[in-house]
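Provided below for reference: sequence and predicted model.
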Amino acid sequence: MTSEQAERNGVLDDVCDHAARLISAADPRLHRLAIRTGDVAVELEWSPAAAPAAPAAEPPGALAAPAEHGLAGPEPCEAAGRDALHHVCAEMVGTFYTAPEPGAEPFVAVGDEVRAGQQIAILEVMKLMTPVGADRAGRVVEVLVPDGTSVEFGTGLIALDTSVQAVGTPG
């Protein structure tokens, strides 16, 4: 084996490792993953139950993930105790951040009222910053995870008291 072949095999091993991590971090409805190493391209295709995705031409040298990759995520996290308490949960594996950058004010603090869809945190996944939005209106009761902590799919991030109607939300 030449050094060029060994280098190519090493790159392929790295790409496969990253693909496996991406698949494990993805929603279980992931249907296909295609990776192109020349000029770097990553394509994700979700099953029809998730969102309609236009079929993408598979680039040369792409890796395809099987339709069922056997990774069942945990049950959706639920807040224990009060009926009006709701946990906003991690939708992927990543690093949880409460602010847009180090030293900046957090997106939300305990006592803040939030609207459904309002950004309340960030999850960093493979160097990509993904906004975390409140999935319902309420008042922030507790930030459940320290800033900069690695979280798993389904981890409760922020507790909301949903009995409080957020400002600007129809009641």
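Good, I have the coordinates. Residues are numbered from 1 along each chain as shown.

can we go C-alpha only for contacts and neighbour counts from here?
OK.

Distance check, residue 146 against residue 156.
The spacing between residue 146 and residue 156, counted by CA to CA, to the nearest Å, is 11 Å.

same thing with residue 92?
11 Å.

Next one for the comparison:
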Amino acid sequence: MTSGRAEHNGVLEDLCDHAAQLISAADARLLKLSIRAGDTAVELEWSPATAASTAAPPGVLAVPAQPVPAEAVQAEAVHATATELESLHYLRAEMVGTFYSAPEPGAEPFIGVGDEVQAGQQVAILEVMKLMTPVEADRPGRVVDVLVTDGTPVEYGATLVALDISPQACRNAG
């Protein structure tokens, strides 16, 4: 059950990464993003004025959606408006390693959901061959989600932490 859950989370993370690449490569305005991990589905809704004239960006493979069984559509569906997506910033792994959310086993995590962070503030550790490298926020914001479980191996570029960088979230964090 645990390996199935980890695989499910990996699929969801991959979907989010690919959706973020698609969104950043497209020059049209995105209205809605819906992601499901059970039997995999991604739905992007563009503004009507640009939907007809917008082709898939170079390097992006457009794949027709496959039907998703009703039992796969669960509470894990993610919906976000374009404004919410624009205010999110992801801290990514700058190297391959093991992600640690706290300075040592049993200690309080560096950050939690809802915490405000400053640019340069340590938010995690990446360990490679017993070398502990701090992961620091590259801009101020409010932690929306810690996307990696403590002790999980990560690859270069993996999304680690989601920050809300909207002016409202950064009012006290900047």
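Here it is on my side, so go on. Since the model is a prediction, treat every value here as computed from it, not as a measurement.

TM value for the aligned chains?
Remark: TM-score between the superposed chains equals 0.51 [TM-score structural alignment, normalised by the length of the first structure]; 95 aligned residues with a CA RMSD of 2.4 Å.

if we can go back for a sec, of residue 146 and residue 156 of the first structure, who's got more company?
The residue with more neighbours, out of residue 146 of the first structure and residue 156, is residue 156; 21 against 11, by other CA atoms under 10 Å.

All the helices of the first structure, residue numbers only.
With helices called from DSSP state H, the first structure shows them at 3-25.

Run through the strands of it in chain order.
Taking DSSP state E as the criterion, the first structure carries its strands at 30-36, 41-46, 85-89, 94-97, 113-114, 119-125, 128-133, 138-143, 149-151, 156-161.

Now do stretch 147-165 of the second structure: distance from first to last residue.
16 Å.

thinking again about what came up before, for residue 8 of the first structure, find the nearest of the strands of the first structure.
strand 30-36 (13.7 Å; CA to CA).

In the second structure, what range does the closest one match?
Across the second structure, nothing matches strand 30-36 of the first structure (TM-score structural alignment).

any chance of the strands of the first structure in a markdown table, plus distance to residue 19 of the first structure?
Below are the strands of the first structure laid out as a markdown table (distance: least, CA to CA, whole Å):
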| stretch | distance to residue 19 of the first structure |
| --- | --- |
| strand 30-36 | 8 |
| strand 41-46 | 9 |
| strand 85-89 | 24 |
| strand 94-97 | 15 |
| strand 113-114 | 35 |
| strand 119-125 | 13 |
| strand 128-133 | 15 |
| strand 138-143 | 31 |
| strand 149-151 | 19 |
| strand 156-161 | 26 |
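
what's near enough to touch the aligned residue in the second structure for residue 131 of the first structure?
For residue 131 of the first structure, the aligned position in the second structure is residue 134, judged by TM-score structural alignment. Counting by CA atoms under 8 Å, 6 or more residues apart in numbering, residue 134 of the second structure makes contact with 122-126.

wait, which of the strands of the first structure is closest to residue 168 of the first structure?
Among those, strand 113-114 sits nearest to residue 168 of the first structure (CA to CA), with 9.5 Å.

Identify the residue of the second structure aligned to residue 91 of the first structure.
Match for residue 91 of the first structure (TM-score structural alignment): residue 94.

How much space separates its match from residue 135 of the second structure?
Taken as CA to CA, the span from residue 94 of the second structure to residue 135 of the second structure is 8 Å.

the more surrounded of these two?
Neighbour comparison, residue 94 of the second structure and residue 135: the larger count goes to residue 135, with 21 against 15 (by other CA under 10 Å).

didn't the more buried one look like it was pressed against residue 122?
Yes: if you go by CA atoms under 8 Å, residue 135 of the second structure and residue 122 touch, sitting 5.6 Å apart.

just checking, residue 117 of the second structure touches residue 142?
Yes: here residue 117 of the second structure reaches residue 142: they are 6.1 Å apart, a contact under CA under 8 Å.
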